[in-house]
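Enquirer: need the 3D shape of this:
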Amino acid sequence: MSKNTIKVRFAPSPTGELHLGGARTALFNWLFAQRQNGSFFLRIEDTDKERSKTQYTEQIIDSMKWLGLNWKTPVVYQSGRTERYKHYLNILFKNDLCYRCFCSKDELQQSKVDGHFLYPGTCRNLSEHEIKTKLNQGITFTIRIKIGSGKTMFNDLVYGKNVTDHNELDDFIIIRSDGTPTYNFSVVVDDYEMEISHVIRGDDHLSNTSKQIIIYRALGLKPPQFAHLPMILGPDKKRLSKRHGAPGVQSFADQGYFPDGLLNYLALLGWNPKNDDEIFSLTQLSNKFSLKQVQKKGAIWDEQKLHWISGQHMMQKSSKFILDQVRAINPEWGKGSDIAVLIRILDLMKPRCKSLKEVISLSEPFFISPVVFNDGEKARAWPNQKTASNLIGCLKKLEQIAFWNAQQIESEIKQYVSTKSFSLGKIIMPLRLALFGSLNGPSVYDIIEILGKKEVNKRINFALETFSNI
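Expert: I've put the predicted structure just below:
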C-alpha cells in the first residue's frame, strides 16, 4: 500500500437491521474517503454462525444503497475467508505466540470465583504430551494469544493518546471452540489484507483496539490508524437503542424520508462544521468533513431536529421530483387530477412535510371529502349556530366569483368580513374545518382554489348539515 492511499471500510455484523449508529459510522467512513480521494469498502462480519442471518445482510446492503453510500465492489464476507484466518493462525503457532486452552466454562467460572478475574494462564505452558492427550480425549479447546509484559500505546485521531497496561489484559481468545475466529482476530486479518489505512468506528470499540494492536504486532504487521466516534445517546443520555423508539434505517426508507436529510442529521451527531450552517447536501458534507472536527462527547438524538432537517431537504426538492417519488410509493395518489393541480398541491404541502408518506397522508383532504371531525377542533371553529349563518353568507359570496383564483378568493372573503361585526378568524376557521377536515393545513384561499367552486359548495353544505344540531 502506498503512503498516500486512503482506504476505509464499514464492517457491520448481520445480526439485525442497519441501525442509526451503524449508518452514522458508515457515513463518516464514506465522507472521510471522499474528502481524501480514497476508497470505501463494505465488509460483512458474519463469522457468528448462530446470530448472522442472510435477511439482515440483504437489508444492510439495501439500506446502504438507499443512503447512497456506494462502496468499492465486491462486498467482502468474512464467512468466505476461513483459509486466510488459518494462515495467520499458523504464523502465531509457528512463533509460539498462541496456544490451545482446554478449560471448560465451569473451570473458567470457578477461576473467577477463586478471585482470578483475568484468565490465569492455566493452559499456557502445557507440554506437548499433555496437549496430545487432551486432543486424543476429544476435549474441545479455544485458542488464546500469548500476551507479554509491557504496555500498548496508540494515538486515536479523535480521543488522542491511549495506553493499556498488559497487566489489565489476559491471554484473550482469538479462535472459538467451534473453530471460528473471534472479532479481534478476524478484523486484524481482514483490515491488513484489505490494506485498510484508517479504522473509523464507534468508541465502544476503544477497548478492543489495544488487543488488536497486540495481534498486529504478534503477526509482524503494521496497524492502521484508529479514530473512534462518540456514541449516539438517547434523551436519557444512555446509548441510543430501540427502547428510545429509535427506528432502523429501513424504517426511514419505508416512511419515505429522503436519504440526504437523514444523512445530514446523522453527520451533525458528533461532527461540528465550525459554523452555524445546518443544512448540507452529501457533496457539501464530503467537501467539509474532517476527523479533526469530530467531538469526543456523545451526541444526543433529537427527533424534532431530524424532522426539521428532513423538512428543509423536502423543500429543496422540485415538486415534479416529489410527485414522481410519491407515485413510486402510491401510484393511485392524485389519480384523475391534472398534473398542474398535483404540482400546486405539492408546492403547498412541501413546507409542512418531512417525508413522502406524510405528503400522502396530509394531502388526502384535497382528494377525499372530510366526513369525520375532531370534537375539540369542531368546538373551536363552530361554537354556535351563528357560525352557520356566517358561513352561508360567505358561500354566497364565493359563488359569485367569476375569476376563481386564490388572490380573488382572499379579496372577496376579506371584503365580506369587513361588512360584518366579526373577525376574519371567525370565518377562516369554520371554512378550513369544513373544507379540509382540520384546522391545520395550507392557506384556506389556496385550498378553495384547488378544490374548485363545485367541491367547495358541496363540502360547506355537508358541514352545515352535519353541524346543524350545535
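Enquirer: drop to CA atoms for contacts and neighbour counts, all remaining ones
Expert: OK.
Enquirer: can you show me the helices along the stretch 351-470 of the chain?
Expert: With DSSP state H, counting those that start in this stretch as the criterion, the stretch 351-470 of the chain has helices at 356-362, 375-381, 385-399, 406-418, 425-436, 444-451, 453-466.
Enquirer: what would those look like in CSV with distance to residue 37?
Expert: Formatted as CSV, those follow (distance: least, Cα to Cα, whole Å):
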stretch, distance to residue 37
helix 356-362, 34
helix 375-381, 56
helix 385-399, 62
helix 406-418, 52
helix 425-436, 52
helix 444-451, 49
helix 453-466, 58
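Enquirer: out of the ones you listed, which is the most enclosed?
Expert: Highest mean neighbour count among those (mean count of other Cα atoms under 10 Å): helix 425-436, with a mean of 23.
Enquirer: got the angle for it vs helix 453-466?
Expert: Taking axes from the mean of the first three to the mean of the last three Cα atoms, to 10 degrees, one finds helix 425-436 and helix 453-466 inclined to each other by 110 degrees.
Enquirer: just the residues contacting helix 425-436, thanks.
Expert: The contact list for helix 425-436 (Cα atoms under 8 Å, 6 or more residues apart in numbering) reads 365-366, 369-370, 373, 377-378, 381-382, 387, 390-391, 394, 417, 438-440, 444, 447-448, 456, 459-460, 462-463.
Enquirer: could you also give me the structure for this next sequence, so I can compare it with the first?
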Amino acid sequence: MKVRTRFAPSPTGYLHIGGARTALFSWLYARKHGGDFILRVEDTDLARSNAESVNAILEGMSWLGLEYDEGPFYQTQRFDRYKEVIQQLLDADKAYHCYCTKEELDAMREQQMANKEKPRYDGRCRHRTEPREGVEPVVRFRNPTEGATVVDDMVRGRVVFQNSELDDLIIARSDGSPTYNFTVVVDDWDMQISHVIRGDDHLNNTPRQINIFKALGVEPPRYAHLPMILGPDGAKLSKRHGAVSVMQYRDDGFLPQALLNYLVRLGWSHGDQEVFSLDELIELFDIANVNHSASAINPDKLLWLNQHYIKTSDPDHVARHLSWHMGNHGIDPSLPPPLRDVVVAQCERAKTLVEMAANSVYFYRDFEDYDEKAAKKNLDAEAKPVLQALRAALDAVSDWQPEAIHAAVEGVAERLELKLGKVAQPLRVAVSGGGVSPPIDQTLALLGRERTLGRIERAIDYIEARSGGA
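Expert: Predicted structure coming up:
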C-alpha cells in the first residue's frame, strides 16, 4: 500500500506550533516513503469554523514550505457522502436512532455520578423500534460491548481499550450534521489514508474510530500519537507562553527553516545532531524514534537555531524573508542598496529578522536622531576635524567599493596620526546614527556616495550646533 498521510486541522483559530509539528511529522513520513501528503480542513463545527482561520492555516503551511500533494479538502463539501455512509450503517444495524432528550441525558449522567459510575450513554435506545413523536433523533454508532480494541501505536506501542468502556457515540446530530469521530473515519477511508500521525489528545478517539472502520468492513490506518508540547515552565502550552501561532514566529523574525528544525527536535532526535537540512530530515526521520514523553519549548534554543540559519543560509533566501520586515518599516526593499547585500553585511549581528530589519533602516532612510550615548562619546569637538578630513578623502574616491573606501579611511587615520578606531567610530555614528554597524567600508559602500557625504555633513553641523559654532 502506498503511504498516504494527512494533516487535518479544524479552522477555529490560527495554526499553532503543535499543529505545525504534527503537519511536519506527517509531511516527513510521506516524503521519506515516497508517499502523498494530504491537507484536509475539518470544518464541520459550523459554529466555530470561519474563513479567516482557514486562511491562517493555509498561510502558515505556505510559510513553512510544507507543500501538500492533494487538497485542501473541506468536510462541509462532503455532507452527502457522510449521509450515505450513515444510512449504510443504519441499514446494517450498526447504528440506530436515539430519541433521548437533553433533560433525560442530564438526569442519566447525574444518577451515574451519584452512584460513582463513569458518566456515559447507557444504550437505552439500542433496541428501540418505534420513533418518538416531537423528538428529532440523533444517530448513534452501535459500539461492540464485548472484547477489546487494540491500537498498535507507532509511538506508544500497544494500547488496549475495553469495548465495555466505550459508549455508543453520536455520529449524526438531530439536524443531520455528522460529528467529528465519524467524518474522520469516512474521510480517511475515501482518501485511502495509510498512516494517521496526530497529537496524543486524540488517542482516546482512536478505538471508537477503529470500531467504525471495522463496522464498515474497512482496514483502519496505522496510528502514531505524538506527545504534547509544553511551555518552558512545564505547563500545557498556552497564549501566556508568548508566540504559539506559527505566523507569530514569522512576525517575530524567525526563518521557517529554523522553526521546522526546532519543531522536529521537539520529540524526535537523531543522536546528538541539532541542525538538519530538509533533505537530511527526509532521509533520517523515523517515527519509531519519537519520544513518548512531552517536550518543553526552549526559546533560547530556537533563537540559537535562527541565528545559525540567518548566518548560513543563502543570502537571497534570507533577503526574501527580510523584505516583509523591511516593509513593516515603510521601506520599499526593491530600492538600493540590494537587500541581499544588506543581509551579507548584517547576518553576523542579528538573531532575528526583526532585529536585522530595525538595524538596517538607516541604509534606506535618513534617521531622525543620533543615539544619545553614541553621539555624546563620538560626535564631539575632537571629531569635527576628523569628519572634515573624511569628507574630503571620501569625496575623492572614484571607485565606490569597500577596498577603495577602506584605503581612504585608513589614509585619514595615518595623516591625523590616529588609530583606525578613532576615525572609524565617529564616521560610523555619523552615517548610521548609532555605535554599531557592519565594517565601516561595507557600511559606506551600501549607503552610497551621496548619502554618505550628506550624513557626514549633517554630523559636522550637529557638532557645530552643540559647540556653539566653534
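Enquirer: TM-score for the pair, please.
Expert: Superposed pair, TM-score by TM-score structural alignment, normalised by the length of the first structure: 0.84. Supporting alignment: 451 aligned residues with a Cα RMSD of 3.2 Å.
Enquirer: ok so, going back, looking at the helices of the stretch 351-470 of the first structure, which is nearest to residue 349 of the first structure?
Expert: Nearest of the helices of the stretch 351-470 of the first structure to residue 349 of the first structure, taken as Cα to Cα: helix 356-362 at 6.5 Å.
Enquirer: burial count for residue 49 of the first structure?
Expert: Residue 49 of the first structure has 11 neighbours, counted by other Cα atoms under 10 Å.
Enquirer: how close does the counterpart of it in the second structure sit to residue 11 of the second structure?
Expert: Correspondence of residue 49 of the first structure to the second structure, assessed by TM-score structural alignment: residue 46. Look at residue 46 of the second structure and residue 11 of the second structure: by Cα to Cα, to the nearest Å, they are 10 Å apart.
Enquirer: got it, and residue 363 of the second structure?
Expert: Counting by Cα to Cα - residue 363 of the second structure and residue 11 of the second structure are separated by 41 Å.
Enquirer: before we move on, the earlier item: and the match of residue 49 of the first structure, how far is that from residue 79 of the second structure?
Expert: Counting by Cα to Cα, the gap from residue 46 of the second structure to residue 79 of the second structure is 12 Å.
Enquirer: which residues touch residue 159 of the second structure?
Expert: So residue 159 of the second structure contacts 150-153 (Cα under 8 Å, 6+ apart).
Enquirer: please identify the residue in the first structure that aligns with it.
Expert: So residue 159 of the second structure corresponds to residue 162, using TM-score structural alignment.
Enquirer: its match: what secondary structure?
Expert: Three-state assignment for residue 162 of the first structure (DSSP: H, G, I helix; E, B strand; the rest coil): strand.
Enquirer: where do the strands sit along the first structure?
Expert: Along the first structure, the segments classed as strands by DSSP state E run 7-10, 39-44, 76-77, 98-101, 142-145, 151-156, 160-165, 173-175, 198-202, 225-229, 232-233, 299-300.
Enquirer: most packed of those?
Expert: When these are compared using mean count of other Cα under 10 Å, strand 7-10 is most buried, at a mean of 24.
Enquirer: map residue 435 of the second structure across to the first structure for me.
Expert: Aligned by TM-score structural alignment, residue 435 of the second structure pairs with residue 439 of the first structure.
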